[in-house]
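1. Structural data only, the sequence is not supplied:
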């Protein structure tokens, strides 16, 4: 694969709720190009959604919906057994809510990225992937779907005719089949910033990622995820920005 000359950087945002605060959204906005804004199910609330959209607009950051399972206590990271129709409905409900918030500020949605357990299940289960894709398509077929590179979600969106951004992660480890190592396993997170930077540069320069099994796996990268709930997110965003500039990879 050819080296990347440019890349989108996205970040999960708007995940505060009521008096409970999560992340350092405003400080991160200058370092990213796309914001995935929680829609009230796994995190977020109406005023947080409005405020996050408004802040993103100030920095000319693309606005995306970040729908997840209705699981505030588990932050949307616990699996739920829902039918495809139920998943279709929860995506329509949440994306519609954020679209309405954006409309009041005279802005449009750019993309949709599922959150947490919903994202991971859709990466491997075609029925769940199709339900999410159909919901997005029926809301607005011009929306871009952000999904795990090489996943069922990406394949489903392409079959439907949606535009896609294949997403890669700097701070997550990969399995031999290109899936992310489950968070329940000890080696799922890359905790050293230097190691995470090296992984993302390898992906962008070589088009490959090294799995935990030691294999080189082909990978497509259109957007990099920065986790806004990471306590060191701002420091990491600064480091990755500098690393990309050093290798003449434009952030856009």
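-> Ah, there it is. Quick caveat, the model's predicted, so the values are computed rather than measured.
2. Please count neighbours and contacts with C-alpha atoms only from this point.
-> Fine.
3. Who are the contact partners of the closest residue to residue 189 other than its chain neighbours?
-> In space, residue 189 comes closest to residue 172 once its chain neighbours are excluded; the distance is 4.7 Å by Cα to Cα, 6 or more residues apart in numbering. Applying Cα atoms under 8 Å, 6 or more residues apart in numbering to residue 172 gives the contacts 180-181, 188-190.
4. and if you look at residue 213?
-> Here residue 213 is in contact with 175-176 (criterion: Cα under 8 Å, 6+ apart).
5. Likewise for residue 241?
-> Shown in contact with residue 241 (Cα under 8 Å, 6+ apart): 31, 251.
6. so it, which of the three states?
-> helix (DSSP: H, G, I helix; E, B strand; the rest coil).
7. how close does it get to residue 198?
-> To residue 198, residue 241 is 13 Å away according to Cα to Cα, to the nearest Å.
8. how about stretch 228-243: buried residues?
-> 228-229, 233-234, 236-237, 240-241, 243 (16 or more other Cα atoms under 10 Å).
9. how many other residues sit next to residue 68?
-> For residue 68, the neighbour count with other Cα atoms under 10 Å is 27.
10. Am I right that it is in contact with residue 116?
-> Yes. Look at residue 68 against residue 116 with Cα atoms under 8 Å: they come within range, at 6.7 Å.
11. What distance do you get for residue 163 to residue 131?
-> In this structure, residue 163 and residue 131 are 16 Å apart, going by Cα to Cα.
12. Compare neighbour counts for those two and give me the winner.
-> Each of residue 163 and residue 131 has its neighbours counted (other Cα under 10 Å); residue 131 has more, 22 against 16.
13. In a strand, that one, correct?
-> No. Counting by three-state DSSP, residue 131 falls outside a strand, being helix.
14. Assess the claim that it and residue 92 are in contact.
-> No. Residue 131 is not in contact with residue 92 according to Cα under 8 Å; the separation is 10.2 Å.
15. Got another one to weigh against that:
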């Protein structure tokens, strides 16, 4: 299957979803390999994108576009029924916003990572996956697609490989997994790990045993290229500082 080529020899890269108007962003960039930058659908505007791109350049962080359903009122965390035309239009509009900022800064735009409900819907819905894949094939800039390491089916991976779209498989450092590989819904009070020690332990499982311990204590196999911290998690900054060292070890 097609997998992303890492820019380092580390078994796992570290990424975060940024540019969403949070004060923690600048403290995260020095520890990241990849930054998925909000480009207007759920959060972000020209000013936040410009600051984000400049920070990526300053710390040699790979830049990704982080589009969502066009739903700022619900932060992109509500599923929306969209026609193929409307979906293509919003993806193009959002990614082009960030692309323009990148071009002005002479910074490469490297990958796509969907946000929120759209990310989760694509991991469960083969038809929606195919629609986004078709858009990526038609988009005039080749982009790596960051997708869930556990929830993306073999059929989806095969389709991406046949289309020539490279995938970056992502796991989550600070989210509770279900035994089926899906993330626990954010409506659950335990959905986000608030403890730095728990986050570090989950990444240790991913790094050395290629698994996560899901709800109920069951181990779920996860083979990932990159692990994500969420910028809106208060534990993220301290965890990122330690993960930079932890992921650098064999």
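-> On my side now, so go ahead. Not measured: the values here are computed from a predicted model.
16. which of the contacts of residue 172 of structure 1 lies closest to residue 120 of structure 1?
-> Of all these, residue 180 has the smallest distance to residue 120 of structure 1: 8.2 Å, by Cα to Cα.
17. What's the closest one aligned with over in structure 2?
-> Aligning on TM-score structural alignment places residue 180 of structure 1 opposite residue 183 in structure 2.
18. Which residue is the nearest non-sequential neighbour of that match?
-> Excluding its sequence neighbours, the residue lying closest to residue 183 of structure 2 (Cα to Cα, 6+ apart) is residue 177, at 4.6 Å.
19. The helix or strand where residue 89 of structure 2 lies against structure 1, how far on average?
-> Per DSSP states H and E: residue 89 of structure 2 is located in helix 84-104. Superposed on structure 1, helix 84-104 of structure 2 shows a mean distance to its aligned partners of 1.5 Å (mean Cα distance after the TM-score superposition for structure 1).
20. Give me the mean deviation of the very next helix or strand once past that helix from structure 1.
-> Toward the C-terminus, helix 84-104 of structure 2 is succeeded by strand 109-113 as the next helix or strand (DSSP H and E). In this overlay with structure 1, the average offset of strand 109-113 of structure 2 from its partner residues is 0.6 Å by mean Cα distance after the TM-score superposition for structure 1.
21. Would you mind getting the angle between strand 109-113 of structure 2 and helix 84-104?
-> Counting by axes from the mean of the first three to the mean of the last three Cα atoms, to 10 degrees, strand 109-113 of structure 2 lies at 150 degrees to helix 84-104.
22. Which elements pack onto the helix or strand following strand 109-113 of structure 2?
-> Later in the chain than strand 109-113 of structure 2, the nearest helix or strand by DSSP H and E is helix 116-124. Counting contacts by 3 or more Cα pairs under 8 Å, 6 or more residues apart in numbering; DSSP states H and E, helix 116-124 of structure 2 is packed against helix 126-138, strand 144-148.
23. quick one, which of these is nearest to residue 159 of structure 2?
-> Across these, closest to residue 159 of structure 2 is helix 126-138 (Cα to Cα), at 7.8 Å.
24. what's in contact with the closest one?
-> Residues from elsewhere that reach helix 126-138 of structure 2 (Cα under 8 Å, 6+ apart): 84, 88, 121-123, 142-143, 156, 159-160, 163, 165.
25. Over to stretch 47-67 of structure 1?
-> Contacts of stretch 47-67 of structure 1 (Cα under 8 Å, 6+ apart): 12-17, 25-26, 29-30, 32-39, 41-42, 90-91, 94-95, 98-99, 101-102, 105, 108-115.
26. which residues of structure 1 fall in strands?
-> Ranges of strands in structure 1, per DSSP state E, are 6-13, 34-38, 62-66, 111-112, 144-148, 163-169, 208-210, 216-218, 223-226, 250-251.
27. most neighbours per residue, which of the ones you listed?
-> Most buried of the strands of structure 1 by mean neighbour count (mean count of other Cα atoms under 10 Å) is strand 34-38; its value is a mean of 29.
28. Specify the angle between that strand and strand 62-66 in degrees.
-> Using the same axes, to 10 degrees: strand 34-38 of structure 1 against strand 62-66 is 30 degrees.
29. Against which helices or strands is strand 34-38 of structure 1 packed?
-> By 3+ Cα pairs under 8 Å, 6+ apart, strand 34-38 of structure 1 packs against strand 6-13, helix 46-58, strand 62-66.
30. got those as CSV, with distance to residue 149 of structure 1 columns?
-> Shown next, in CSV, are those (distance: least, Cα to Cα, whole Å):
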stretch, distance to residue 149 of structure 1
strand 6-13, 14
helix 46-58, 25
strand 62-66, 17
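31. nearest to residue 250 of structure 1, of these?
-> Per Cα to Cα, nearest to residue 250 of structure 1 of these: strand 6-13, 4.3 Å.
32. in the superposition, what's the average offset of the closest one relative to structure 2?
-> For strand 6-13 of structure 1, the mean deviation from structure 2 after alignment is 1.3 Å (mean Cα distance after the TM-score superposition for structure 1).
33. which helices and strands does that strand pack with?
-> Using 3+ Cα pairs under 8 Å, 6+ apart as the contact test, the elements touching strand 6-13 of structure 1 are strand 34-38, strand 223-226, strand 250-251.
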